[in-house]
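Engineer: just to be clear, the model below is a prediction. Sequence and coordinates:
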Amino acid sequence: MKVLVSVFNNLATDQRVEKVCRSLLENGYEVELIGNNWTGLPEMSREYSFSRILLKSKILKFAYLEFQFKLYQNLLRTTDRNTILLANDLDTLLPNYLISKKLGIPLVFDSHEIFTEMPSINGRFTQKIWRKLESCIGPKMKYMMTASESYADWFHNRYGIQRPFVVQNFPKHTPNPQNYLEDNKPKIILYQGVINPSRGLDKMIPAMKNILGAELWIAGDGPKKVEYQNLSKSLHLENQVKFLGKLSPKKLRELTPKADIGISIEENNGLSYYYSMPNKISDYIQARVPVVVSDFPEMQKVIDQYHAGEKISDYSELPEKILSVLEKGKGFYESNLNHAAQELCWEKEEQKLLTLFKTVKLAEF
């Protein structure tokens, strides 16, 4: 049984897609992954087949259109009747849906987020186009999975579809890497991820004026990087705020355990963020690093259920909450973080993924 997986990115750092493909491969499926060269063609190797569609467009909206057309052609060439299609996010759904209907083969839709409620498109004309596409195809989805319980509830309530399978994007469980005898001076506050709007960094950087004896490490890149570098300079915080650039998943896994706190302090500028369970939170937890997070439905569970740090309902609380965690120290949270790490891991999510694909096989073949 072949699974043909498509996603709009260059494949190199998409850890969710990589975990899904690897789990399917290890459980007897033939996997082929299709991406593109948007943001470059970094070298990579995988145990399964992969290819990247070459896009000539330099503007994102045109790249989307070009990708839809070329992905449809690619799928038409490589798909047979012994195939399950796996479309990742709304920007790959239309070509997969058309091929699924044309050849009478099953399609699984994996919505990593609520694409139409992303802050980057809120209020823009393109949001109307994506919403139209989602409303036309979404209700017809027979097999769907998504990345948080709140996302699943949203899709179920919005379109009246069967509640999607929830396969959360957690990393594999790892042994506790911490050496509690080590003591960072200064303390390290870590943000990892894309430097986008609505991630709370424009609030975190000024807050560093009130958090003495600590540095903010920002591991990532994105459209707001230069603006936030300039903000740090204007506040004379260059020595406290470190921009580490975009790191490979391997290097990020090596860096994360060094932190004293991991932050995920997104703003409520769209339902996709509000209902999200950001990848970085579970990465911090596997590294046994306590967290400070926004008081949103999925994130607050980490605090309310596992007591793995603190949550904020307002950015004015940042200095107080961060200083509270720093004062207690990582060792204070060790037991709670170990418990959370056992629960919030890929080994448990993988079983849900395999159950979904077993359901598709039994129903369709």
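Structural biologist: Here it is on my side, so go on. It should be emphasised that the depicted structure is a prediction, and the values quoted were computed from it without experimental measurement. Numbering: from 1, shown residues only.

Engineer: CA atoms for contacts and neighbours, from now on please.
Structural biologist: OK.

Engineer: so Ser282 sits against Leu344, correct?
Structural biologist: Yes - counting by Cα atoms under 8 Å, Ser282 touches Leu344, with 6.6 Å between them.

Engineer: quickly list what's touching both of those two.
Structural biologist: Taking Cα atoms under 8 Å, 6 or more residues apart in numbering as the contact rule, Ser282 and Leu344 both touch Phe170, Pro171.

Engineer: the two - which one has more neighbours?
Structural biologist: Ser282 (26 against 22; other Cα atoms under 10 Å).

Engineer: on the three-state scheme, the residue nearest to Asp153 when sequence neighbours are not counted is what?
Structural biologist: Spatially, and ignoring its direct neighbours in sequence, Asp153 is nearest to Arg163 (6.7 Å; Cα to Cα, 6 or more residues apart in numbering). Classification of Arg163 using DSSP: H, G, I helix; E, B strand; the rest coil returns coil.

Engineer: distance of Arg163 from Leu85?
Structural biologist: 19 Å (Cα to Cα, to the nearest Å).

Engineer: likewise Ile322?
Structural biologist: Separation of Ile322 from Leu85 (Cα to Cα): 44 Å.

Engineer: same question, Val194
Structural biologist: Computed as Cα to Cα, the Val194 to Leu85 distance reads 28 Å.

Engineer: who's more crowded, the two?
Structural biologist: For Val194 versus Leu85, the count of surrounding residues by other Cα under 10 Å is larger for Leu85: 23 against 17.

Engineer: secondary structure class of the more buried one, three-state.
Structural biologist: Leu85 is classified as strand under three-state DSSP.

Engineer: with adjacent residues omitted, what lies nearest to the residue positioned nearest the centre of the chain?
Structural biologist: Central residue of the chain (Cα atoms, centre = their mean): Asn279, 4.7 Å from the mean position. Excluding its sequence neighbours, the residue lying closest to Asn279 (Cα to Cα, 6+ apart) is Asn169, at 6.2 Å.

Engineer: now for that neighbour: which residues touch it?
Structural biologist: Residues in contact with Asn169 (Cα under 8 Å, 6+ apart) are Arg16, Ala147, Asn279, Trp346, Glu349.

Engineer: which stretches of this structure form strands?
Structural biologist: Assigned strands in the chain, in chain order: 2-6, 30-36, 49-53, 83-88, 107-111, 143-146, 165-166, 187-192, 214-219, 241-245, 261-264, 291-294, 309-312 (criterion: DSSP state E).

Engineer: can you say which of those is nearest to Pro206?
Structural biologist: strand 241-245 (10.0 Å; Cα to Cα).

Engineer: return the distance of the residue nearest to the centre of the chain relative to Tyr29.
Structural biologist: Per Cα to Cα, Asn279 is found 26 Å from Tyr29.

Engineer: here's the one I want to compare it with:
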Amino acid sequence: MKKVTMFVWNHFTNDARVMRECMTLSEDGFDINLIAIENRKDPRAVKFEAINERFRVHRVPMYPWLLELYQNNKKEFIISVAGVTTVISPALFYKSWLLMSSYFIILAALYGAVKNNAARRNMIKLVRSAKMITKGYLQNADIYHSNDLNTLTQGVICSKLRLKPRKLVYDSHEVQTDRTGYNPKVIKRWEGALLPFVDETLVENHTRAEKHEELYGYYPHTLYNYSELFDIEERQKHDLHGQLGLPEDEKILLYQGGIQPGRGLELLVEMMPMVKEGTLVFIGDGRQKAELQEMVREMHLEDRVKFVPKVHLSELPGYTRNAYIGFQVLQNVNYNHYSASSNKLFEYIMAHVPVISCDFPEIRNVVEGEQVGLAIDAEHPRNIAEAVNRLVADEDLHDAFRSNCMRAKHKYNWNTEKQKLLDIYNAL
């Protein structure tokens, strides 16, 4: 049985793509250990979890334990350090004034790192990465698999710094060189320096594969982010109307996923005064959520815009099926967004929910090619509102899109992609 160690730079509570890959490999006889990040505030992100007999999740601490102690009770921590320093500094001085000076320099450096935001973040990443490397190296796998650039260094060290190097798969879910908050030149040098150690590279779609070839000179494998295939009627339905106090015939206009900047979510709120019928519902969490909630209050839209916390992947289809329309209105803030073919689109299709989407190439090819919704210029709230009003008013068009979803889901599902993953692994 081939042993595989995967790395992912998240808590692994809602990562649909990595879950599908691990389940596919474990069901085909591979032994999978996934290393993720622990979150003590989330009972789902525990230190160890057995998904099935051949798929286990190990999570490393989110923060160094000393930093966690400091954050939990700063005053008590500082008093304790001061007490220890008072006790041991005379002994250090007696041994060597240089030793005592070094001790105080280290203390000052650590305090400066904790107080400086950038230094603290880098220290946390470094310690977390070291813990991933230690755990991954000791697992002594046959194949290492790094999801995204954040874990590629870990994969290279664990797979190649050995007397007998192991195989390494690089699974890049994003265009790393053109993402919000990333320095393109630094990222390209970092990624380019590590790629020679990689045995197989996976990217999300052909648009991104072409970009990768332009940057690095070779065409990687594509593994589309399709939803698993299922019958939505067999999934337990969550009464979203009842949960939100809405009439049963109210049309739910749904966005599900991370509530983050660059996804056009503020435009969805801004469009609501122009929408003639329906309630906008956000399912998910993220750093833009508070901003959107404040917008809703300022615009007095509390009766027309609702928020639902993030739900588990296994339960999400039961919520999605309540929707009349699903939104995927990414904004062209970088090439990573422009080239996306995100899982959200295929989740809507699998639940037979017509889509209003941006008109970026990969998304437009599916929405227009399969006639499952309207692909529009989604950079203006009026355009989105007009598309919503059109679908709300034209029930025949909505029903046609819904029927096309039922057909398209048999084309755009994980069953059509997973054999590609198995072929790559079996060749390794």
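Structural biologist: That came through, no problem. Everything numeric here is computed off the predicted structure, so don't read it as measured data.

Engineer: and the TM-score between them?
Structural biologist: Overlay of the two chains. TM-score (TM-score structural alignment, normalised by the length of structure 1): 0.90; 351 aligned residues with a Cα RMSD of 2.1 Å.

Engineer: of the contacts of Asn169 of structure 1, which are reproduced in structure 2?
Structural biologist: With the contact criterion set to both residues aligned by TM-score structural alignment, their matches' Cα atoms under 8 Å, the contacts of Asn169 of structure 1 that also touch in structure 2 are Arg16, Ala147, Asn279, Trp346.

Engineer: let's see if you can find the most crowded of the residues you listed.
Structural biologist: The most crowded member of the kept ones among the contacts of Asn169 of structure 1, judged by other Cα under 10 Å, is Ala147 (25 neighbours).

Engineer: wait, that residue sits on Phe115?
Structural biologist: No - at 12.0 Å, Ala147 of structure 1 does not count as touching Phe115 under the criterion of Cα under 8 Å.

Engineer: contacting residues around the counterpart of Gln176 of structure 2 in structure 1?
Structural biologist: If you follow Gln176 of structure 2 across to structure 1 using TM-score structural alignment, you land on Phe115. The contact partners of Phe115 of structure 1, by Cα under 8 Å, 6+ apart, come to Asp89, Leu90, Trp130, Ser272.

Engineer: could you rerun that using 10 Å?
Structural biologist: Going by Cα atoms under 10 Å, 6 or more residues apart in numbering, Phe115 of structure 1 touches Asp89, Leu90, Asp91, Ile121, Gln127, Trp130, Arg131, Glu134, Leu271, Ser272.

Engineer: so what corresponds to the first one in structure 2?
Structural biologist: Applying TM-score structural alignment, one finds that Asp89 of structure 1 aligns to Asp148 in structure 2.

Engineer: so that match sits against Thr177, correct?
Structural biologist: No - if you go by Cα atoms under 10 Å, Asp148 of structure 2 and Thr177 don't touch, sitting 11.5 Å apart.

Engineer: which one's more surrounded, the two?
Structural biologist: Taking neighbours as other Cα under 10 Å, Asp148 of structure 2 and Thr177 compare with Thr177 leading, 23 against 20.

Engineer: leaving out sequence neighbours, find the closest residue to the more buried one.
Structural biologist: Leaving aside its sequence neighbours, Thr177 of structure 2 sits nearest to Pro184 (Cα to Cα, 6+ apart; 4.7 Å).

Engineer: do the same with Phe230 of structure 2
Structural biologist: Nearest to Phe230 of structure 2 is Met350, by Cα to Cα, 6+ apart, at 7.3 Å.

Engineer: the one you found maps to what in structure 1?
Structural biologist: Checking with TM-score structural alignment, Met350 of structure 2 has Gln286 as its match.

Engineer: for its match, the count of nearby residues, please.
Structural biologist: 28.

Engineer: surely it is in contact with Ala341?
Structural biologist: Yes - between Gln286 of structure 1 and Ala341 there is a contact under Cα under 10 Å: 5.3 Å.

Engineer: where do the contact lists of the two overlap?
Structural biologist: Between them, Gln286 of structure 1 and Ala341 share the contacting residues Phe170, Pro171, Lys172, His173, Thr174, Pro175, Asn176, judged by Cα under 10 Å, 6+ apart.

Engineer: and for His221 of structure 2, the neighbour number?
Structural biologist: If you count neighbours by other Cα under 10 Å, His221 of structure 2 ends up with 18.

Engineer: tell me the counterpart of Leu330 of structure 2 in structure 1.
Structural biologist: Checking TM-score structural alignment: Leu330 of structure 2 goes with Glu266.

Engineer: so who does whatever residue of structure 1 lines up with Thr134 of structure 2 touch?
Structural biologist: Counting by TM-score structural alignment, Thr134 of structure 2 lines up with Gln73 in structure 1. By Cα under 10 Å, 6+ apart, the residues touching Gln73 of structure 1 are Phe67, Pro95, Ile99.

Engineer: let's see that with 8 Å instead.
Structural biologist: By Cα under 8 Å, 6+ apart, the contact list for Gln73 of structure 1 is empty.

Engineer: ok, now Ile161 of structure 1?
Structural biologist: Neighbouring residues of Ile161 of structure 1 by Cα under 8 Å, 6+ apart: Pro139, Lys140, Met141, Phe155.

Engineer: what's the span of stretch 195-205 of structure 1, first residue to last?
Structural biologist: In stretch 195-205 of structure 1, first residue to last residue: 13 Å (Cα to Cα).

Engineer: how about stretch 187-199 of structure 1?
Structural biologist: Start-to-end, stretch 187-199 of structure 1 (Cα to Cα) is 21 Å.

Engineer: now that stretch: which residue numbers in structure 2?
Structural biologist: Stretch 187-199 of structure 1 corresponds to residues 251-263 in structure 2, going by TM-score structural alignment.

Engineer: what does the matching stretch rub up against?
Structural biologist: 265, 277-289, 310, 320, 322-333, 344.

Engineer: just the buried ones from these?
Structural biologist: Buried members of the contacts of stretch 251-263 of structure 2, counted by 16 or more other Cα atoms under 10 Å: 265, 277-285, 289, 310, 320, 322-332, 344.

Engineer: the residue mapped onto Lys132 of structure 1 from structure 2: how many residues sit nearby?
Structural biologist: Aligned by TM-score structural alignment, Lys132 of structure 1 pairs with Arg189 of structure 2. When neighbours are defined as other Cα under 10 Å, Arg189 of structure 2 has 11 of them.

Engineer: residue contacts, Leu422 of structure 2?
Structural biologist: By Cα under 8 Å, 6+ apart, Leu422 of structure 2 lies in contact with Thr24, Leu25, Asp28.

Engineer: hmm, back to that, make sure the residue nearest to Phe230 of structure 2 is actually in contact with Leu229.
Structural biologist: Yes - with contact defined as Cα under 8 Å, Met350 of structure 2 and Leu229 form a contacting pair (7.1 Å).
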